[in-house]
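*Asks:* Predicted structure and sequence below. I'll ask about it afterward.
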Amino acid sequence: MTDHKTVANRYIDLWNERTPSRRREILAANWTSDARYVDPLMSGDGHDGVDALVAGVQQRFPDFKFRLIGEPNGFGDHVRFSWGLGPDGGDSPIKGTDFAVLSDGRIRSITGFLDQVPAGA
């Protein structure tokens, strides 16, 4: 049975990891090699593509961190969770909801939706 919260926490851990080698370890352990990420602003394929997206978001928002909002849920190999991106300890001005499809317990694809994005972000 899929532990939705573990999947979501590992996903958030990836987006918050600033050390490239550690980020690659997280990808290798929790994402399939052919994983795909897509949202309205960007997309990436495989570990290299996803890693580049994470690095780009970290560069654009160097003082922000991701955090889960609410409880992840899902069924079978499908997981849904919401997240916020903002300064540590403060409100998250950027919020979204992501849908993961798993393969053997690892993320195969993420489809992301942006629920709240301030102008200029």
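*Replies:* Okay, I see it.
*Asks:* Every contact and neighbour count from this point should use C-alpha atoms.
*Replies:* Will do.
*Asks:* Leu14 and Phe75, how far apart?
*Replies:* Leu14 sits 22 Å away from Phe75, going by Cα to Cα, to the nearest Å.
*Asks:* And here is the other one:
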Amino acid sequence: MPAIDAQDLADRYIGMWNDPDPESRRKTVLDLWAEDGEHILLPPQQMHDQAVALGFATAALEARGHDELHARVTRAYEEFVAPGTFVFRLQEAPRQVRDVVTFRWEAFQREEGQVTGGGRDFLVLDEAGRIRFDYQFPD
């Protein structure tokens, strides 16, 4: 695996969620993720509980491959960032051990001028240094 600058990777990753340009977001998805990369999100507790009540053993949400990943990032941008409600930003410096990079992020609500959410990401990189698995755990 090539040497990875964990700070640069995390900055580009967070920047992608805030990027207003759809083509730039798509290019970043292509640059950051492996072709078969996956984003696996632990859903909010209410959504998890509803899925379990319906008989699902697990309630993780997944986006797989560049098209689904781009759709996921675009949807988050349109819902949270585009209306001017939130901006996503790093909460702590990323840490790396071998092929894993982890960091905390936060959702800053512009109107209230405060952090109203956040979470932790665990990125598992492939041999080319691209994201193979992105495990996201919102608070």
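*Replies:* Here it is on my side, so go on. Keep in mind the model is a prediction, meaning the values are calculated, not measured.
*Asks:* more crowded one of Leu14 and Phe75 of structure 1?
*Replies:* Leu14 (22 against 11; other Cα atoms under 10 Å).
*Asks:* which ones are touching the aligned residue in structure 2 for that one?
*Replies:* In structure 2, Leu14 of structure 1 lines up with Met16, judged by TM-score structural alignment. Taking Cα atoms under 8 Å, 6 or more residues apart in numbering as the contact definition, Met16 of structure 2 lies against 25, 28-29, 73.
*Asks:* In those, find the pair that's most separated.
*Replies:* Thr28 and Val73 (10.3 Å; Cα to Cα).
*Asks:* name the element Phe66 of structure 1 belongs to?
*Replies:* Element membership for Phe66 of structure 1 (DSSP states H and E) is strand 64-75.
*Asks:* Oh, that last question was meant for Ala52 of structure 1, not what I typed.
*Replies:* Using DSSP H and E, the element containing Ala52 of structure 1 is helix 46-60.
*Asks:* Trp31 of structure 1 - nearest residue in space that isn't next to it in sequence?
*Replies:* The spatial neighbour of Trp31 of structure 1 that comes closest, neighbours along the chain excluded (Cα to Cα, 6 or more residues apart in numbering), is Ile107 at 4.5 Å.
*Asks:* post-alignment, the helix holding Ala52 of structure 1 versus structure 2, mean distance?
*Replies:* By mean Cα distance after the TM-score superposition for structure 1, the fitted helix 46-60 of structure 1 averages 1.3 Å away from its aligned residues in structure 2.
*Asks:* what does that helix correspond to over in structure 2?
*Replies:* The aligned range for helix 46-60 of structure 1 is 65-79, by TM-score structural alignment.
*Asks:* And that stretch, what's buried?
*Replies:* Of the residues in stretch 65-79 of structure 2, 65-66, 69-70, 72-74, 77 count as buried by neighbour count, 16 or more other Cα atoms under 10 Å.
*Asks:* my guess is Ala63 of structure 2 contacts Arg72, does it?
*Replies:* Yes: when contacts are counted by Cα atoms under 8 Å, Ala63 of structure 2 is listed as touching Arg72 (6.8 Å).
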